[in-house]
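J.: Here is my input; please provide its structure:
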Amino acid sequence: GILYFMIMENFRYLEDISGVDILIKRAKSQGLNIKNVKDISDLLQTNDKVACSIVKEIASWIGAAVINVIHIIGPEVVFIGGKMAVLGDSLIQPIREIVSMYLFGDQEVEVRLSEISENAVAIGAAIYATTKWLEKKSTERVTY
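T.: Prediction:
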C-alpha cells in the first residue's frame, strides 16, 4: 500500500521520506562513503553516530506510518521487510518504541522483521491477481 504524510502543506509518499533511496542519499549528503543499505548496516555495527542518527530518523517516519495503520485496521502483528530489513534492530527498535508509545489502552501489537524475501509484495500481488482471475473464471457460465 501507499501512505501519505502532510509535510509543510504538501503530501509526500512514505517512500519519499523514508525509503532506501532517501536513506542512501541522506547518508551520502552527511559524508558517509556508502553504496547501499548493507554499507549502512556495516556502519551501524561500529556504532557510527551519523549512520545511527539517519536510521533513527527514517525509523521515526516508518513508526508513524505503522502506528497509523495499527489504529486504522488493528493488526496483532506488523512485519517490516524489504531491503531495509538488513538494518535489523537499529531500524526495528525505534519503530517498536513509537508503536508502544502511541498504542491505545491495553492494545498489544508485535512489530517484527519479515523473514521472507524483498520480492514478497510482488509475489503476493501476483497470487492475489491469479486468485481473483480464477474466482472470476470459476463463476462464468460455460456454453457448449
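J.: switch to C-alpha atoms for all contacts and neighbour counts from now on
T.: Fine.
J.: Strands along this protein, start to end?
T.: Along the chain, counting by DSSP state E, strands occupy 4-7, 10-13, 77-80, 110-113.
J.: Work out the gap between the first one and the centre of the chain.
T.: In terms of CA atoms, centre = their mean, to the nearest Å, the gap separating the centre of strand 4-7 from the centre of its chain is 16 Å.
J.: Please generate a structure for the following sequence too, so the two can be compared:
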Amino acid sequence: MKDGNIYHGKNGYAGEIGHLLLPVRNNLEYLEDLCGIDVVMQRIKEIENKDMSVQEIGKRYVEGNKPICDLIDEMAEYIGIALVSMIHMFGISDIFIGGKAIYFGDRFLSKMKMLVEQYLFYKHEVSIRFSNLGDSAMSMGAAVHGIRKYLANEIFIERR
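T.: Below you'll find the predicted structure:
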C-alpha cells in the first residue's frame, strides 16, 4: 500500500517480496525459492520421509523437532533479511506476517524480529506480528480495497 492505494508499479508487480534476491552459498536465490510454502513442504518431505501438513510441521517446530527447527529457523532468517531490506527501502514500520506462516508461532516471529533489530540501520519502532486474517488475508484485502474504491466512486460501472 502507498498513500492508501495498492501500489503495482509500472509493470504491475511492485512489492513482490518473494522476488527479492538473496546471496546463498555463492549463488543468488529468490526469497520465494527459499521460503515458499511449497519449497518448505518439499524439504520437510525429504527430511522426514513423509508428507506433512503445514499444521503438523508447525506443531513439530513448536515442540522442538531439530531438523524441522533448523529448516524453519533458516527460513525465518531469510525472511528477516528481506524485511530489513524492505524497511530500509520503504520506511515500513508495521509488518504483518500472514498465510501459512502463522502455524510456526512465536519462535518463528521472534527469529525474524531479532534479525530485524540486529541489522536495522536507522533504529526506530518496527512492529512485526502475525495477521489475524489467516490464509484469507490477500483476498480480504483485495475485497476491502475494491469496496473502498467503489464507495469513493473511483470505479465506474457502465450501464446499458
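J.: quick one, longest helix in the first structure?
T.: Criterion DSSP state H: the longest helix present in the first structure is helix 49-73.
J.: quick one: buried residues of that one?
T.: 50-52, 54-68, 70 (16 or more other CA atoms under 10 Å).
J.: thinking again about what came up before, make JSON lines from the strands of the first structure and add mean neighbour count and distance to residue 139 of the first structure to it.
T.: As requested, the strands of the first structure are exported to JSON lines (neighbours: other CA atoms under 10 Å; distance: least, CA to CA, whole Å):
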{"stretch": "strand 4-7", "mean neighbour count": "12", "distance to residue 139 of the first structure": "37"}
{"stretch": "strand 10-13", "mean neighbour count": "12", "distance to residue 139 of the first structure": "38"}
{"stretch": "strand 77-80", "mean neighbour count": "16", "distance to residue 139 of the first structure": "34"}
{"stretch": "strand 110-113", "mean neighbour count": "17", "distance to residue 139 of the first structure": "39"}
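J.: for those, which one sits closest to residue 89 of the first structure?
T.: strand 110-113 (8.7 Å; CA to CA).
J.: Show residues contacting that closest one.
T.: Residues outside strand 110-113 of the first structure that contact it (CA atoms under 8 Å, 6 or more residues apart in numbering): 76-81, 85, 88, 92, 95-96.
J.: Out of those residues, which comes closest to residue 22 of the first structure?
T.: residue 85 (15.2 Å).
J.: Spatially central residue for the first structure, please.
T.: Residue closest to the mean C-alpha point of the first structure, counted by CA atoms, centre = their mean, is residue 80 at 5.0 Å.
J.: now the residue lying closest to that one once chain neighbours are set aside: how far from residue 25 of the first structure?
T.: Spatial nearest neighbour of residue 80 of the first structure, excluding adjacent residues (CA to CA, 6 or more residues apart in numbering): residue 113 at 4.8 Å. From residue 113 of the first structure over to residue 25 of the first structure the distance is 23 Å, taken as CA to CA, to the nearest Å.
J.: cool, and residue 70 of the first structure?
T.: 29 Å.
J.: what's the answer for residue 3 of the first structure, then?
T.: Separation of residue 3 of the first structure from residue 25 of the first structure (CA to CA): 21 Å.
J.: and what of residue 10 of the first structure?
T.: 21 Å.
J.: so where do the helices sit in the second structure?
T.: Using DSSP H, helices in the second structure cover 31-35, 37-48, 54-63, 66-90, 105-119, 137-151.
J.: As a markdown table, those helices with distance to residue 125 of the second structure would be great.
T.: As requested, these are exported to a markdown table (distance: least, CA to CA, whole Å):
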| stretch | distance to residue 125 of the second structure |
| --- | --- |
| helix 31-35 | 25 |
| helix 37-48 | 29 |
| helix 54-63 | 27 |
| helix 66-90 | 11 |
| helix 105-119 | 9 |
| helix 137-151 | 24 |
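J.: Among those helices, which comes closest to residue 157 of the second structure?
T.: Closest to residue 157 of the second structure of the helices of the second structure is helix 137-151 (CA to CA; 9.2 Å).
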